[in-house]
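*Asks:* Okay, here's the prediction I keep looking at, along with the sequence it came from:
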Amino acid sequence: MITDVASARGMCQNGTMSEGFVISPASALLTPDAPGLAALRAAVAQGGSLRLSQARGPLREDGPAMLFCETSGSSGAPKVIRRRPESWQRSFAVTAEVFGIGADDRYATLGDLRHSLTLYALLEGFHLGADVASLVGMRPRAQAHFIVETYITVLYATPTQLRLLLRGSEAAGLAAFPALRHIFCGGGPLDQALADQLRTRFRHADLRAFFGASETSFITLSDAATPAGSVGRPYPGVSLKIDAPTGETGEIWVASPYLFEGYASGSASDTRRDGAWLSIGEMGYQDAAGHLFLRGRKSRMVTVADHNVFPEEIESVLAQVPGVTACAVVPRSDAARGHRMIAFVQGAAPEATLRAACRAALPPHAVPHRFIPLAELPLLPAGKPDLAALAQRVKA
């Protein structure tokens, strides 16, 4: 496996680093009518900077090649990040070398191309010469049929999208996906129950979940041997340091060639630089073998009865309860305890089951005060829970 990214640069066909994103002549569009896909390809082919937003499709700008795209905005207004194409091209080369992916492969994405995970996958497919398909807007059953009938070999998706795809494949009676050999999951935590279901249904595929952010790109990568609760070890070329002793929780700092240049608009108080190191405010710890375990974002951490509580840890427990299809936890101010945790849950799990699962896995102060059922959790365009909307509901 590559450990030095200097030996795995994102090269063009002539062996030089591209100043902008490129499209291999071998890459074809399998879904030319998919929303925004042809426009994205045309914008990349023309060169210059590429700008995507949740409000509009791909736009090309003259000048030095840069990529401008928005963060998910899960805890506030989306911010526009600015990165150099080579920061993604370098990881395209890692994908080619580590996983053997190239022009013989066929990519599929399930989300809107304005989401950074989907955009990354499409640009990687273009770069490596793979054929690409965007299945956004299709019903999960139709997506499952397309993946089988079109011999898709590489799939990029979020946990929510994969959960829906599982249901679609079951509804379609599709038990085997023999051509699918790689599933890359990002954009949210992949719980163990879902991972087990995916490995059973897509038994020919190597399932890899990665942890990262719009600002950092890849940070860690997991595999079947990753311990439960961990997001894996550092992605090739990534260095991690935690401002706490081994095994204790601290702020996570990242150094890699995949980092963004800065915000083109907006700002984040959690995002800080210290020389080559970048922090986005994530808290966690590493074990002696280098596996990273996340606690949650520093900005989401609250105190309950003088104890620190990370909503993400509660969400991780709830996501594994049978019947839960989506969930989010937000705090409510409380004069006596500091905060009380409120859990919004989509799915058929009864409150008694949810509460019992939390009591079994969490300390008493982290067990939600209330469990509020929702027919549908409010989502952002990136597919993540709209925490700001839920916080307003709690406040009201």
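*Replies:* Looks like it arrived, so ask away. These figures come from a predicted structure and were not determined experimentally.

*Asks:* Every contact and neighbour count from this point should use C-alpha atoms.
*Replies:* OK.

*Asks:* And the strands in the stretch 101-250 of the chain?
*Replies:* Shown for the stretch 101-250 of the chain, the strands assigned by DSSP state E, counting those that start in this stretch span residues 106-109, 131-134, 154-157, 182-185, 206-213, 217-221, 233-234, 239-242, 250-255.

*Asks:* Residue 117: which of these is closest?
*Replies:* strand 154-157 (7.5 Å; CA to CA).

*Asks:* dropping in the other structure now:
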Amino acid sequence: MPLQPGDRVALLVPGSRSYVDVVLSLLARGVFPVPLDPRLTAYERERILGNLDPALTVTDDTQLAALAGPHGLPLGRPMHVTSGTTGTPKGVFSGLLDPADAQALVAEERDLWGFEATDVNLVLSPLYHSAPLRFAMGTLLAGGQITGFDADGRQPAFDPAGITATIERERPTTMFCVPAHLQRLFAHWDEHGTPDLGCFRLVAHAGAACPEPLKRRLIDAFPAGSTWEFYGSTEGQFTACRSEEWLERPGTVGRARPGRTLQLDQDGQIWCTVPAYARFSYFNDPAKTAAAWRETADGPAFSVGDLGRLDAEGYLWLDGRREDLIITGGVNVYPAEVESTLAGHPGVADVAVYGVPDDHWGQRVVAAVVGTATADELDRWARERLAPPKRPKEYRHLAELPRTLTGKVRRRDLA
């Protein structure tokens, strides 16, 4: 049976040039691609797809090729699924958009990021994640090109040497990355030499907190005015921040994107109003949808449970996720604050803070650390910079932190 507007198509194949073409083709027909990690186990696939009821599940390149067609105006957003790090994965559904809203959705991204026909977007992250797919789609819709694929058009595993060669050969103008990409690229360039990065007009990063030394190196390495950070989620985008703004206000993730407003409730939870074309529901889950939205004086606002602070000029700082909250001895401790402090130690390359059950305190604060700093050194550092409840009671040294492919720490694995 031919696909109908509103149908879902699950994409369980590796990223490729064709993958982006098919996503755009489906959306032009009002069909919603559901990009998923092709490495999901059978149990994970059943858990996710059972609720989404796809009309078609694509598991090989032959099926993918059969869906190719003209691009046209996307009549919605791909139905990405929340990561599942804080509960059961949920499909984020934009619904079918009328032509005016569909055009506004495309125009918003183009206006913010400046996509144009001369752009060459370097794809680094797996295309089943929302940010790399969004940047690739925006580039193609503006008449530009995407690169970062092998000779067969497939997306290879991230490889600093291969990425460096692509930069030298293809001279990309834009890329989206996560801090882990930058760490690996800079380590490679320290050993083998830094390529000419003058071709870049836009380097955007998100997905995880960026340590201050890494952020400053990013700013120094790429052309002035080219580097940005943004804060968003599977559900929607909140802020965008030029690095020059960050230098004036270290740690901020910027102000609300155009057409949006930010508000904090009494608990510090972040709520964001968005235009009609950027609204969403959790597919087949009206209760979770209702919990994510509330009415405000500026219109409907959504939250994903993140906590933050706003200054008088509207710049936002993140304090962590509500789900990551550690309550120790009745005191709320936000991991992001402790992580930021420990990351400033010269012997810390990476760090994640989380809570574990404690018979006395309810939970105790634990830090998983990658680097050369000893537990005693870190304890002295923390004592100088953190109030007693926030100081880790235990330090665990690891070779690397467990992360999702978008760079988010899998805290449940640590705990």
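*Replies:* Nice, I can see it. All values reported here derive from a predicted model rather than from experimental measurement.

*Asks:* so what number do they get for TM-score?
*Replies:* For this chain pair, the superposition-based TM-score is 0.80 by TM-score structural alignment, normalised by the length of structure 1; 356 aligned residues with a CA RMSD of 3.1 Å.

*Asks:* quick one on the thing from earlier: out of the strands of the stretch 101-250 of structure 1, which is closest to residue 82 of structure 1?
*Replies:* When these are compared by CA to CA, strand 217-221 sits nearest residue 82 of structure 1, at 12.1 Å.

*Asks:* Give me the angle between that closest one and strand 206-213.
*Replies:* 130 degrees (axes from the mean of the first three to the mean of the last three CA atoms, to 10 degrees).

*Asks:* tell me the contacts of the aligned partner of residue 199 of structure 2 in structure 1?
*Replies:* In structure 1, the residue equivalent to residue 199 of structure 2 is residue 179, according to TM-score structural alignment. When contacts are counted by CA atoms under 8 Å, 6 or more residues apart in numbering, residue 179 of structure 1 touches 148, 151, 152, 153, 204.

*Asks:* The first one maps to what in structure 2?
*Replies:* The equivalent of residue 148 of structure 1 in structure 2 is residue 168 (alignment by TM-score structural alignment).

*Asks:* Contact partners for that match?
*Replies:* Residue 168 of structure 2 neighbours (CA under 8 Å, 6+ apart): 195, 196.

*Asks:* Just give the nearest non-adjacent residue to residue 171 of structure 2, would you?
*Replies:* Leaving aside its sequence neighbours, residue 171 of structure 2 sits nearest to residue 199 (CA to CA, 6 or more residues apart in numbering; 5.6 Å).

*Asks:* ok, back up a step: can you lay out the contacts of residue 179 of structure 1 as CSV showing distance to residue 331 of structure 1?
*Replies:* Listed next are the contacts of residue 179 of structure 1 as CSV, based on distance: CA to CA, whole Å:
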residue, distance to residue 331 of structure 1
148, 43
151, 45
152, 42
153, 42
204, 41
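
*Asks:* So which of those residues wins on neighbours?
*Replies:* residue 153 (24 neighbours; other CA atoms under 10 Å).

*Asks:* rewinding a little: shared with structure 2, which of the contacts of residue 179 of structure 1?
*Replies:* For the contacts of residue 179 of structure 1, the aligned pairs still in contact in structure 2 (both residues aligned by TM-score structural alignment, their matches' CA atoms under 8 Å) are 151, 152, 153.

*Asks:* Show me where the stretch 101-250 of structure 2 has its helices.
*Replies:* Listed in chain order, the helices of the stretch 101-250 of structure 2 (DSSP state H, counting those that start in this stretch) span 130-141, 160-170, 179-192, 212-221, 243-248.

*Asks:* tell me the most buried of those?
*Replies:* Each of those was scored by mean neighbour count; the highest is helix 130-141, a mean of 22, by mean count of other CA atoms under 10 Å.

*Asks:* need the helices of the stretch 101-250 of structure 2 in a markdown table with distance to residue 123 of structure 2, can you?
*Replies:* Listed next are the helices of the stretch 101-250 of structure 2 as a markdown table, based on distance: least, CA to CA, whole Å:
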| stretch | distance to residue 123 of structure 2 |
| --- | --- |
| helix 130-141 | 6 |
| helix 160-170 | 9 |
| helix 179-192 | 12 |
| helix 212-221 | 18 |
| helix 243-248 | 21 |
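
*Asks:* Looking at these, spot the one closest to residue 333 of structure 2.
*Replies:* Of the helices of the stretch 101-250 of structure 2, nearest to residue 333 of structure 2 by CA to CA is helix 212-221, at 21.2 Å.
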